[in-house]
Structures are given as structure tokens and as C-alpha cells.
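Asker: got a predicted model here, sequence first, then my questions.
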Amino acid sequence: MINFPAIDIAASGLSAERFRMEVTANNIANANTTMTENGEPYRRQAVVFSSLADPLFGSSDNEEMLGVKVMGVQSDPTEFPTIYQPGHPHADADGFVKLTNVRIPDEMVDMITATRAYEANTRAISAFKEMVEQTLSLLQGGR
């Protein structure tokens, strides 16, 4: 079987960025959630990526890159903002409500960044496909 590392690298990027878009969409969907099962507002989630490298190709300075991997999702530890809203069902005894630490402008930047990275990986796959097609065309014309 023929292996195309360029396709594998771009495909790993597509998968990772798709996952980041899903997590970001979930953050946006929960931007107004002031109470979860644990009794706190929704805490923003962030995706952690790591590069995939082949250690067989030398030291850490000279490893062959094999793509990107999602290492996991971590909670954003920033404080929850509070507002004074004594009539809110989740207000404390002093009338303050803890809000989620999701900031819509930050989420939109993450979504745009993930979308652009996804598009770049798609274009890389398309460019590679065109190069292979042109090479096959040249080889067939040379017969």
C-alpha cells in the first residue's frame, strides 16, 4: 500500500480542527449556563494539541513531523464573573449570580482560527491531489 505522509498530516489537522470547532460550539451554546450538575456555572473548555513526531528520525530537534494530535480538553481556570441580580434563581444570599467564564468574542476568534486552519488543511490535500494527477498525466503522456 502506498503511503502519502502529506495527506496523513493534513488529515490529522482536519480532525483536530473539527474537534476544536465542536468544543468551541459547545462553549458558545453554554455561554448563559449559570448552573451545571456540579452547582457552578459552565466552565469554558479548551482543546490541547500536540505535534506528532517520529522519534526514529533523530533527536528532538530533527524529528519528522507526522501531524497533530488532540491531547485532551481542559477547563479554563479563570474566575467566574458575577453580577448583582437578586431576582435570579441562582443568586446567592447577597443577590449575586456567578456567570460562566465563556467570552463570546474569544470563542468567535477560536472558531474563525479553527475554520481557517481547517480550510488550509483542505487546500493542502487538494494541492497534493492535483500534483499527483499532473504527475500521472505526465507519465501517461510519456508512453
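Answerer: Sure, I can see it.
Asker: use CA for all of it now, contacts and neighbours both
Answerer: Will do.
Asker: got a list of what Ala6 touches?
Answerer: Contacts for Ala6 (CA atoms under 8 Å, 6 or more residues apart in numbering) come out as Ile125, Phe128.
Asker: so which helix or strand takes in it?
Answerer: helix 5-29 (DSSP states H and E).
Asker: here comes the other one, which I'd like you to weigh against the first:
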Amino acid sequence: MDLFKTLHIAASGMRAQGTRLRVIAENVANAESLAQTPGGQPYRRKLVSFANAMDRELGAETVRVRKIMTDKSEFSRAYQPGHPAADDDGYVLRPNVNTLIEMTDMREAQRSYEANLKAIEASRSMLQKTLQILS
């Protein structure tokens, strides 16, 4: 495989994982964000979906973010009768963000980002050695 293709493919993977990391960070930051009005909804967790994209100029498939969607899972409820968002029974809807899952996803995205970075570093090293041989 052409080393320049390798660089572009790995860079697209890094961009996709960077987006995933930003979405995960947003989820963690809003893990305790409750509605401020009765009956209002709290923060809803976001998810990133990826897709293969044919780069015709490059002649290879790369990865891209297909879309950022919201998690449709149910909210949990907590009894907080004094909260402004409490319903008539005193319950408040809580975000559907589980910080343990988010941290696990973050670690996975970080590892994927690092793997793409290593591929770029290896390609760069091979290109440098090729230039040294040619000069």
C-alpha cells in the first residue's frame, strides 16, 4: 500500500475518534444536568456512528463520522421533591448517562486514536528512511 494512502487513512481515523472523544466529554460534562422546569427532560446522551467513505482521489476507503445521534434509552428517576423539575410526585428525571460506560468508551476511543497515530508515525519513519536511502 502506498505510504501516502496510509497517512490519509490513519488521519481520517484520528479525526473520527477525535469527534467521538469530544462527544464522550460532552456526555460526561452533562451527566448531572437536570431539567429546570417541571416535566422537562434532562440531558440526553449522545452517540457517534461511523461509516466507511470511499475517497476516489485517494483510491481507498477511509472512515468518517456518519452522524451524532441521541441515545433513546429511558431516563432514571430520583426522588427530589424540592427540585424545580420535580413532577407532582416529587420525582426528577435524571440523564441517561452512565459515567462508567462513558469512561470505558473514552478509553477505547483513546486507544483507537493512538493506534492511528502509531500508523502515521510508522509511515513517516518509512518515508524518512526511503529519502535517506535515495540521497
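Answerer: Perfect, I can see it now. Only a predicted model underlies this, so the values are computations on that prediction, with no experimental measurement involved.
Asker: TM-score of the superposition?
Answerer: The TM-score (TM-score structural alignment, normalised by the length of the second structure) is 0.89; 131 aligned residues with a CA RMSD of 2.2 Å.
Asker: equivalent range in the second structure for the helix holding Ala6 of the first structure?
Answerer: On the second structure, the counterpart of helix 5-29 of the first structure by TM-score structural alignment is residues 5-29.
Asker: excluding residues flanking it in the chain, which one is nearest the residue nearest in space to the middle of the second structure?
Answerer: The centroid of the second structure falls nearest to Arg20 when counting by CA atoms, centre = their mean (1.3 Å). Nearest residue to Arg20 of the second structure, sequence neighbours excluded (CA to CA, 6 or more residues apart in numbering): Val48, at 6.0 Å.
Asker: rewinding a little: quick check: the residue nearest to the centre of the second structure vs Gln36 of the second structure, distance?
Answerer: As judged by CA to CA, to the nearest Å, Arg20 of the second structure and Gln36 of the second structure stand 28 Å apart.
Asker: what's the average distance of stretch 7-25 of the second structure to the first structure?
Answerer: With mean CA distance after the TM-score superposition for the first structure, stretch 7-25 of the second structure departs from the first structure by a mean of 0.6 Å once superposed.
Asker: tell me the buried residues in that stretch?
Answerer: The neighbour-count criterion (16 or more other CA atoms under 10 Å) identifies 7-21, 23-24 as the buried residues of stretch 7-25 of the second structure.
Asker: alignment lookup: Arg64 of the second structure to the first structure.
Answerer: Match for Arg64 of the second structure (TM-score structural alignment): Lys69.
Asker: residues in contact with that match?
Answerer: Contacts of Lys69 of the first structure (CA under 8 Å, 6+ apart): Ser12, Gly13, Ala16, Phe49, Ser50, Ser51, Leu52.
Asker: about what we covered before: pretty sure the residue nearest to Arg20 of the second structure contacts Asp105?
Answerer: No: using CA atoms under 8 Å, Val48 of the second structure is not in contact with Asp105, being 10.9 Å away.
Asker: and stretch 122-135 of the second structure, how far out from the chain middle?
Answerer: Relative to the centre of its chain, stretch 122-135 of the second structure is centred 33 Å away, using CA atoms, centre = their mean, to the nearest Å.
Asker: got it, and stretch 107-126 of the first structure?
Answerer: Distance of stretch 107-126 of the first structure from the chain centroid (CA atoms, centre = their mean) equals 9 Å.
Asker: for stretch 14-25 of the first structure, same thing?
Answerer: That offset, for stretch 14-25 of the first structure, works out to 4 Å (CA atoms, centre = their mean).
Asker: cool, stretch 69-76 of the second structure as well?
Answerer: Centre-to-centre, stretch 69-76 of the second structure and its host chain are 16 Å apart (CA atoms, centre = their mean).
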